[in-house]
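Novice: Just to be clear, the model below is a prediction. Sequence and coordinates:
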Amino acid sequence: MNLSPSAPAARLSSPKSPPSLALLCDPQGMIVEVLRNDLDLPAAPGRLFSRLVDVASQFKALAFLEELRSQAAAFDWELNLVAAPENAERVLTLHFSGGRWQEEGTRLLLVGAVSNDAARDLLADLLRIHNEQTNQLRDLRKTAAQTGPQMALYDEISRLNNELIAAQRQLARKNAELERLNQLKNQFLGMAAHDLRNPLAAIGAYSELLQDEDLGLSPAERSEFLRDIFRLSRFMNNLVDDLLSVTAIEAGQLQLQLAEVDLTHLVQRNIARHRLLAAHKEIDILLQVGAEDGVSRLPPLWLDAAKIEQVLDNLVSNAVKFSPPRAQVQVRLSAERDAALLAVQDQGPGISPAEIERLFQPFGRGSARGTGGERSTGLGLVIAKRIVEGHQGRIWLTSEAGAGAIFFVSLPLTGTKASP
């Protein structure tokens, strides 16, 4: 009787998953078999996995293998792979996860994809299929063997072994998530401390000047110092609020209270409030809803009104912040196919392509500065992006240096009703 698995390892890939790389390696990282290679990377049996990555990622690749060997699973490792041996400058960034693969000895399964979720999903599919084949093999062996008390013991040991392997993988996944959150916490604390230091120093200096009666400050000068203290205090309060919001969101704690919302009314009310705030720079905020006559309205959407207003606050206040005095900010709301489309256009200095990539990252500020001395926490767009994506929507921008910027938000017209 043939007791080998019913399907070769090369067939253990899911055709529905996105382009990816799946390798079976020995404990030292030597490739034993290429299970999947949709990206045409130079992976082949007999080659070390660490030789697939660029020089800067080789240490991380070895650390990834070490975690996989010691913990039986590893998740969310970002590595840069050399796409072609003849061109070391052509690099492809992939996210890797892996698990221990038990056959005739220890093997390591390495899966890389363009996102962490895709890599995790493919890894889970491959391990599930492999486990199913392993169980089929055990059933064949049981059928071929003599029955007796040993079979009951064999079944119990097999069950316990499967539970132990599953527990090890789950523990490794939790450890990887805890490590990611710890790194995020340290990053945010370091950046927040840096951004709070200067305002605190300025408030301290202004306070000392106000207490020094020998300086003979005029009422106008005292009033100016107090306005600066108020402005800096408000900035620090906004920074702390944004920091708490983005930390909760990154930890997976974005909770949406969905309800039927008149988005047109919400935007109109928000713009009316911002017109008052923009008056000190003599900036006019123009709103167009649907048709040019401004009469057309969108159907009600299932949204978290408070969270969407937070997105609007960020986009409109940024437009006012970076536009020069006596400029115009244009806000347009319309229906585009199956989505509501919001566009906020400013007359600021514009954003270069290199800066666009980091604007939606924590503390990813651009080079532009507020035309009225306004400060930026560098977290508002990160929060806006997470909120929009939580509504199954999308946020993006178009801009050219010197020509202003347009931020777009697309929200599905058919939302999901909140759970009771």
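Specialist: Looks like it arrived, so ask away. Numbers count the residues shown, from 1 in each chain.

Novice: Every contact and neighbour count from this point should use C-alpha atoms.
Specialist: OK.

Novice: tell me the helices in the stretch 201-350 of the chain, going along the chain?
Specialist: Using DSSP state H, counting those that start in this stretch, the helices of the stretch 201-350 of the chain run over 219-250, 263-278, 305-322.

Novice: Out of those, indicate the one that is most buried.
Specialist: When the helices of the stretch 201-350 of the chain are scored by mean count of other Cα atoms under 10 Å, the highest mean neighbour count falls to helix 305-322 (a mean of 20).

Novice: Are there helices or strands packed against that one, and which ones?
Specialist: For helix 305-322, the elements it packs on are helix 263-278, strand 339-345, helix 380-390, judged by 3 or more Cα pairs under 8 Å, 6 or more residues apart in numbering; DSSP states H and E.

Novice: hmm, back to that, how about the helices of the stretch 201-350 of the chain in a markdown table, adding distance to A202?
Specialist: Formatted as a markdown table, these follow (distance: least, Cα to Cα, whole Å):
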| stretch | distance to A202 |
| --- | --- |
| helix 219-250 | 8 |
| helix 263-278 | 25 |
| helix 305-322 | 21 |
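
Novice: so N131 is in which element?
Specialist: helix 116-144 (DSSP states H and E).

Novice: Equivalent analysis for A74, please.
Specialist: strand 73-84.

Novice: Would you mark the buried spots in that strand?
Specialist: A73, A74, F75, D76, W77, E78, L79, N80, L81, V82, A83 (16 or more other Cα atoms under 10 Å).

Novice: just the angle between the helix holding N131 and strand 73-84, please?
Specialist: 110 degrees (axes from the mean of the first three to the mean of the last three Cα atoms, to 10 degrees).

Novice: for comparison:
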Amino acid sequence: MKRQPIYSLLLCTYFISFSAHSALKQDFAQLGIEKTSAYQEQMRGYNESRGSLLTDPIPPAPRASTCSLADTMRETQQCLARSAAIQEALHEQAKYLNRLPRHKFPNSSLQLSMGELDQTIKRLQSWSRGNPQSLADMFFLQELNFDPQGRGAKYTGYITPALNVKRTPDRRFRFPIYTKPKNGKLPTHADISRGALAGKGLEIAWTDDPIELYFAQIQGAANAVFPDGSFATLSYAGNNGHPYRQVAAYLKAKGYKTSGLGNNSIKEWLRANPHRIAEVLLSNPRFVFFNLKQGRPKTSIGASVIPWHTVAVDDKHIPLGSVLLAELPILDHLGRERGRQWHLLFAQDRGSNIQGHARIDLYLGAGHNGDIIAQGITGYRRTFLLRPKT
């Protein structure tokens, strides 16, 4: 039986499900989802069989007392943890570089050679296995600045949002999540909302919260949480090829909301103005498709994302496979800075909005307070590219 184009109700009928957000919170509480810090998760390693771990993206606790840059370079063993997460990241970087032709020269403004990238990974792998050499012994630093003012690299953060889903629709779970059609010209977001893809067997799950679904599309991945407590990853499967337009810019241009245009603030505004939801969200013609998979979301190099280590970059400037040393804030659950700490970051991902010489998007994990933590990360941060000494 051909179903009615449920997604076409998109948000025009959202007032019927206005309580979905509170229900979402209640469902998570009932599921008893474990909440641990990204640092603790890194220390114990990842269990791929569990899928995408649902954890609040809390910043790692300091390894020791906060180290200066000079301390981190000279006393690396005391300032940087040889964590399972770093070992995994190095392994994935090496796999990626080994797939590239040996004669390939990365097309980046930093003019890094393949040999330099290889040497960086090999030296760090040796260090992660117990080599006592310090970063100062192995590397020199090339500072990255987003603009001529020399304020450092420009950071934002991205997360894996969580969506309550079901395999089949009902009165509550009536907003479809689509996989990408194999052939044909792809419709706009508005056309899809009117049912252009309905009834074609492309629905992989149904959710109860179209606003969270929209922001999951912006992030490019989500944790799909089923009523029985099991979960999987909604991984990026492509988009409809239409231009991406920020809803924040639309809100500002229309005068609906001229300040406080972070994701959390926009979500709150949409929930308080349900009659504007369809208009605002459909102002973006881009639509993102998903596949339903086990394991963590994948990056552009094919690696699984690693909280507080994976970064998306503009690889016209920073080549994928390179390693950065960055001073990041230590934040509490409210996004308040409680200190700073040096981290190794791994260029593994790209993003359509990540453009510029030192534009960096840091993966923060999965959980409900991710937008708050992302706001604490946003800004300019001291960041250096590791280049091997000869």
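Specialist: Arrived safely. For clarity, every value in this text was computed on a predicted model and none was experimentally measured.

Novice: TM-score of the superposed pair?
Specialist: Put the two chains on top of each other and the TM-score (TM-score structural alignment, normalised by the length of the second structure) is 0.24; 159 aligned residues with a Cα RMSD of 7.1 Å.

Novice: that older thread, okay, the helices and strands packed on helix 305-322 of the first structure in CSV with distance to R120 of the first structure next?
Specialist: Formatted as CSV, these follow (distance: least, Cα to Cα, whole Å):
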stretch, distance to R120 of the first structure
helix 263-278, 36
strand 339-345, 30
helix 380-390, 20
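
Novice: Can you say which of those is nearest to K174 of the first structure?
Specialist: helix 380-390 (22.1 Å; Cα to Cα).

Novice: list the buried ones in that closest one?
Specialist: Within helix 380-390 of the first structure, the residues scored as buried using 16+ other Cα under 10 Å are G380, L381, V382, I383, A384, K385, R386, I387, V388, G390.

Novice: any idea which of these is closest to Q187 of the first structure?
Specialist: V382 (14.5 Å).

Novice: Isn't the closest one up against S245?
Specialist: No - contact criterion Cα atoms under 8 Å: V382 of the first structure and S245 do not qualify, at 9.8 Å.

Novice: returning to that earlier point: list the helices and strands the helix holding N131 of the first structure packs on?
Specialist: Packed next to helix 116-144 of the first structure, using 3+ Cα pairs under 8 Å, 6+ apart, are strand 73-84, strand 87-103, strand 105-113.

Novice: So which bits of the last one are buried?
Specialist: Going back to what we said before, that points to strand 105-113 of the first structure. R107, L108, L109, L110, V111, G112, A113.

Novice: hmm, who's touching it?
Specialist: Identification of contacts with strand 105-113 of the first structure by Cα atoms under 8 Å, 6 or more residues apart in numbering yields 18-27, 29, 68-69, 94-101, 119-120, 122-123.

Novice: Tell me the buried residues within those residues.
Specialist: Burial by neighbour count, judged by 16+ other Cα under 10 Å, picks out 19-27, 29, 68-69, 94-101, 119-120, 122-123 from those.

Novice: rewinding a little: now render the helices and strands packed on helix 116-144 of the first structure as TSV, adding distance to L127 of the first structure.
Specialist: Formatted as TSV, those follow (distance: least, Cα to Cα, whole Å):
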stretch	distance to L127 of the first structure
strand 73-84	11
strand 87-103	8
strand 105-113	9
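
Novice: quick one: the helices in the second structure?
Specialist: 20-31, 38-44, 69-74, 76-79, 84-99, 114-128, 135-138, 189-193, 210-219, 247-254, 263-272, 277-281, 370-377 (DSSP state H).

Novice: okay if I get those helices as TSV plus distance to T160 of the second structure and mean neighbour count?
Specialist: Written out in TSV, the entries for the helices of the second structure read as follows (distance: least, Cα to Cα, whole Å; neighbours: other Cα atoms under 10 Å):
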stretch	distance to T160 of the second structure	mean neighbour count
helix 20-31	15	14
helix 38-44	13	17
helix 69-74	30	17
helix 76-79	28	19
helix 84-99	17	19
helix 114-128	27	19
helix 135-138	31	17
helix 189-193	22	19
helix 210-219	7	20
helix 247-254	19	15
helix 263-272	13	15
helix 277-281	20	20
helix 370-377	8	23
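
Novice: do you know which of the ones you listed lies nearest T310 of the second structure?
Specialist: Among those, the nearest to T310 of the second structure by Cα to Cα is helix 84-99 (7.9 Å).

Novice: what about the helices of the second structure, which gets the closest to Y363 of the second structure?
Specialist: helix 370-377 (9.1 Å).
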